[in-house]
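Colleague: Give me the fold of what follows.
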Amino acid sequence: MHTADSRDAVAHKGTLRIDLLRVGLATAVILLAPLVAMQFTHQVAWTGFDFAIAALLLSGAGLACLRTARRVAHRQPWQRIAAVAAVALAAVWLWLELAVGVLFKLGS
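Modeller: Next up, the predicted model:
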């Protein structure tokens, strides 16, 4: 049985901070695209709610991908890629569903 000592907890806390920083920066960079596009065209019309939902979805998917990659790190590389791809595809499906209702058409 393995017990975590204080060094493991401190190392994990530092890794978590770095992961949160990476995911936060990546989310901010991705969300710059619609923000900049809104300055040049009226075809992109996001509200604050749209940005909040996108930020929540992107950061959640990023953290889930990192967590999944760590949980399957000891397995074969193709298993790690498949697990992260499954999480990423679920996030893309949810994004599409929220954007245009690909599978479920509510109210029609």
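Colleague: Could you use CA atoms for every contact and neighbour count after this?
Modeller: Will do.
Colleague: Show me what the longest helix along the chain is packed against.
Modeller: Assignment by DSSP state H gives helix 6-40 as the longest helix of the chain. Judged by 3 or more CA pairs under 8 Å, 6 or more residues apart in numbering; DSSP states H and E, helix 6-40 is in contact with helix 48-71.
Colleague: structure for this one too, so we can compare:
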Amino acid sequence: MKFKLKIMITNKQRSFVIYGLAALLLVIPFIGMQFTKEINWSGFDFLIAGIFLFGTAFCVDMVLKMEKKNARRMFYIVLILLALFLIWAELAVGIFGSPVAGS
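Modeller: Presented below is the predicted three-dimensional model:
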């Protein structure tokens, strides 16, 4: 006899988790700044990071609400996260050498 455990999560709960993860990621450097001088973010850095993280959370949330097929959901979410990571890496260390990174 097999038992399936199916957890029911509402759209509101899922949205709370998605935006909560974005907020948690934004709080990590703030806490790190309290303990070390190596992390030195300005208010502008937090603003840009917040725009990227909450913009990504919004896009992922919209994909999860609008797309019904799981394969397409995962494809779009992977694309969104890949775009976030590439832009973040470019802003952090300039992996592409664009003027945006200050190169």
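Colleague: For the longest helix of structure 1, what is the distance to the chain centroid?
Modeller: 9 Å (CA atoms, centre = their mean, to the nearest Å).
Colleague: same deal with stretch 50-58 of structure 1?
Modeller: 10 Å.
Colleague: who's in contact with Ala22 of structure 2?
Modeller: Shown in contact with Ala22 of structure 2 (CA atoms under 8 Å, 6 or more residues apart in numbering): 50, 53-54, 57.
Colleague: Try it again at 6 Å.
Modeller: Residues near Ala22 of structure 2 by CA atoms under 6 Å, 6 or more residues apart in numbering: Leu53.
Colleague: Structure 1: which residue goes with Val63 of structure 2?
Modeller: When structure 1 is aligned by TM-score structural alignment, Val63 of structure 2 is paired with Thr68.
Colleague: what about its match, neighbour count?
Modeller: When neighbours are defined as other CA atoms under 10 Å, Thr68 of structure 1 has 18 of them.
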